[in-house]
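After the sequence you'll find the predicted model.
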Amino acid sequence: MLHLRVIAPEDLRDDVLRVLQRHVGVAHLVIHPGAALDPEGDEIAADVARESANDVVKQLKDLDVQHRGAITLTALDTVLSTRAHRAEDEAEGDPADALVWDELITRTREESTLSVTFMTFLTLACLLAAIGAVTDSMVTVVGAMVLGPEFGPLAALSVALVQRRGDLARRATIALLIGFPVAMGITALLTLAGRAVGWLSFDTIGDIHDVDFIFQVGPVSFVVALLAGAAGMLSLMSSKSAALVGVFISVTTVPAAGFTAVAGILGHWDVAAQSAAQLAVNLVGVVLAGVLVLVLRPRGNVIPRSAQT
């Protein structure tokens, strides 16, 4: 379940209570009149079944609560309550299939911000991928795939396309369009340094076998990107972090970006072009899969029984 906390001005108190009281998926309704100081108003709390969250939040937004007060949602790991269990049973749909849009939008917005941390992780991941490629080390490449933060902006872009959120789309696009070139540029500079001191040469990547999947782009690459993108979006919707790690290992974005820079600096322009194509195929595949999952998701959880009567 989710814990809902509402701060609302006194004149909206009755309206907010009516919204919460008429939903079968709401339990443990509590009100503290005049408890909120900034903004001033009442604090109203309740536990809400995930299946009912979208409809509850939408009706609260229709009251303009988000502008005149506040709406917060917190996931509850353990709830020992017969009333809460009954609310979940009576709400339409299954909690595992319930998509709470505001929760997903907030999560993807946070993970798609172009920040120093994002840039650092992406650069380190590209460098690790480059090292793994030139040393033909699968372990190092997999480590780079896990480290890469690029799935956040890709998921945010999928959500933005489905929800038509221009602000979220701009945030995600900026992170990708600035993040990858900067990370690849730094990787290229360090590759030049390695070549200058004799650590790297044209023959360095001439005989690699274990990580040649990085630049072997084809239909299978697109299929893998689609499957990984679908799994990643499902993991975000259901908060399955373990599944998300598996997605990172499946997508050849960071390795392709790092190897594009290395191959180009060392003069393997055909390999660099193939790696760049691999990067593009994976980026498009992940975003497309995310959009399809959101569009084709189960919709039985949107309309609670209370809205049907």
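Yes, it's here.

switch to C-alpha atoms for all contacts and neighbour counts from now on
Noted.

Identify all contacting residues around the top strand by length along the chain.
In the chain, assigned by DSSP state E, the strand with the most residues is strand 26-37. Where contact means Cα atoms under 8 Å, 6 or more residues apart in numbering, the residues beyond strand 26-37 that reach it are 7, 10, 20-21, 40-49, 52, 83-84, 87.

I'd like the distance from it to the chain centre, please.
32 Å (Cα atoms, centre = their mean, to the nearest Å).

ok, now stretch 37-45?
Distance, centroid of stretch 37-45 to centroid of chain: 31 Å (Cα atoms, centre = their mean).

Show me which residues of it are buried.
Buried residues in stretch 37-45, counted by 16 or more other Cα atoms under 10 Å: Gly41, Asp42, Glu43, Ile44, Ala45.

next one: stretch 43-60
For stretch 43-60, by 16+ other Cα under 10 Å, it's 43-57, 60.

Ok, stretch 297-309 next?
Neighbour-count burial for stretch 297-309, counted by 16+ other Cα under 10 Å, picks out Asn301, Val302, Ile303, Pro304, Arg305.

try this one side by side with the last:
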Amino acid sequence: MVAMLHLRLITPSEKTGDVVRLVESTVGTTHLVVLPDAARDPAGDVVMCDVAREAGDELLNGLRELGIDAGGSIAVESIDLSLSERADKAEADAPGEAADAVLWEQLGEATHEESTLSVTYLAFITLATMIAACGVVLDNAILIVGAMAVGPEFGPLAGVCTAVVQRRPGLAMRSMIALLAGFAVAMAVTVGFSLFMDAVDLFSEQQLRADRPNTDFIYAPDWFSFVVAVLAGIAGTLSLTSAKSGALVGVAISVTTVPAAANAAVALSYGDTRQTWGSTEQLLLNLLGIMIAGTATLLAQKWFWAKQRQRV
């Protein structure tokens, strides 16, 4: 399948010529369309083209240098299917492989949205932590896996990694606020949830302190936990940069961030400092491993792609 992007541009009339020349000179572009005076808000021309994914970042950078994002508009869409010999040739001519290309603008936009502290984000991380609380008390691995899949914490983690590589302190601050505030709210609500469940005899301290062969690893961190977090961070980052989002589900259920937060909250409600501290260590260890691995992966991809472009 041809990996192409469709660009729809609104360009000020005086810059249309420069935009057309940029598109025509960028290897990997095709299907160029120019509609003079077609745009009304903002007023200008409409320019459309298709570009191979591996050439997309270069073209987007060139368009921003021309100020099209400020005086007009740049819209990018992924093409699911393109039946065109010209598209096949454009992708073949573009340097590198589509799967290795990183669209930094797209990545920054995606992590910006996913790392924003919103009511929806707080709802998801809180519900995931409450589900995990049921899982740790019942020693139910299915509930733990479900809670991991629901948790949205990889968004802010990816935001931190992207911010470090792109040197965007605003994104880093927003991501850290979403991450820390999200877990703080989720754990506080889960403490109240645990007390309520105890009051109605659905949770008990005996269940928490009993042998839990399926979930006792959550409050007993070790180097294996860190290794898994690092591997998950690499896989998650690659899934974002290569647009293979399906892998994120596997990443979500391979780390114990949400379950660790849940176990810490339940243990805190019963005054079990050993499990509270152990679970907190597990949570911090996983967060650290993912952030280190994600940042290193993005830096490696940036270096590798730059070297690949130099060989062309």
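Sure, I can see it. Model, not experiment: these values are computed from the prediction.

Tell me where structure 1 has strands.
Counting by DSSP E, structure 1 has strands at residues 2-8, 26-37, 40-48, 70-75.

so the longest one aligns onto which residues of structure 2?
With the alignment judged by TM-score structural alignment, the segment of structure 2 matched to strand 26-37 of structure 1 spans residues 29-40.

Quick check: that stretch compared with structure 1, mean distance?
Per the superposition on structure 1, stretch 29-40 of structure 2 and its aligned residues are separated by 0.6 Å on average (mean Cα distance after the TM-score superposition for structure 1).

Quick check: the aligned residue for Ser158 of structure 1 in structure 2?
Using TM-score structural alignment, Ser158 of structure 1 pairs with Cys161 in structure 2.

residue contacts, the residue nearest to its match when sequence neighbours are not counted?
Excluding its sequence neighbours, the residue lying closest to Cys161 of structure 2 (Cα to Cα, 6 or more residues apart in numbering) is Thr295, at 4.5 Å. Counting by Cα under 8 Å, 6+ apart, Thr295 of structure 2 touches Cys161, Thr162, Val164, Val165.

Could I get the strands of structure 1 in JSON lines, plus columns for distance to Thr120 of structure 1?
Shown next, in JSON lines, are those (distance: least, Cα to Cα, whole Å):
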{"stretch": "strand 2-8", "distance to Thr120 of structure 1": "33"}
{"stretch": "strand 26-37", "distance to Thr120 of structure 1": "39"}
{"stretch": "strand 40-48", "distance to Thr120 of structure 1": "38"}
{"stretch": "strand 70-75", "distance to Thr120 of structure 1": "29"}
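
Out of the ones you listed, flag the one nearest Arg107 of structure 1.
Counting by Cα to Cα, Arg107 of structure 1 lies closest to strand 70-75 out of those; the figure is 12.0 Å.

Burial check on the counterpart of Met176 of structure 2 in structure 1, number of neighbours?
When structure 1 is aligned by TM-score structural alignment, Met176 of structure 2 is paired with Thr173. By the criterion of other Cα atoms under 10 Å, Thr173 of structure 1 has 19 neighbours.

Return the residues in contact with Thr173 of structure 1.
Taking Cα under 8 Å, 6+ apart as the test, what Thr173 of structure 1 contacts is Pro153, Leu157.

So which residues of structure 1 form helices?
Counting by DSSP state H, one finds helices in structure 1 at the ranges 13-21, 50-62, 65-68, 82-90, 101-111, 116-134, 138-147, 151-163, 166-196, 219-238, 241-250, 254-265, 269-295, 305-308.

In structure 2, which residue range corresponds to the fifth one?
With the alignment judged by TM-score structural alignment, the segment of structure 2 matched to helix 101-111 of structure 1 spans residues 104-114.

Equivalent analysis for the fourth one, please.
In the comparison with structure 2, helix 82-90 of structure 1 aligns to the range 85-93 (TM-score structural alignment).

next one: the second one
Using TM-score structural alignment, helix 50-62 of structure 1 corresponds to residues 53-65 of structure 2.

Against structure 1, what's the mean shift for that stretch, could you check?
Its matched residues in structure 1 lie on average 0.9 Å from stretch 53-65 of structure 2 after superposition (mean Cα distance after the TM-score superposition for structure 1).

quick one: contacts of that stretch?
Taking Cα under 8 Å, 6+ apart as the rule, stretch 53-65 of structure 2 contacts 3-5, 19, 22-23, 26-29, 69, 91, 94-105.

Can you say which of these are buried?
Applying 16+ other Cα under 10 Å to these flags 3-5, 19, 22-23, 26-29, 69, 91, 94-98, 100-104 as buried.
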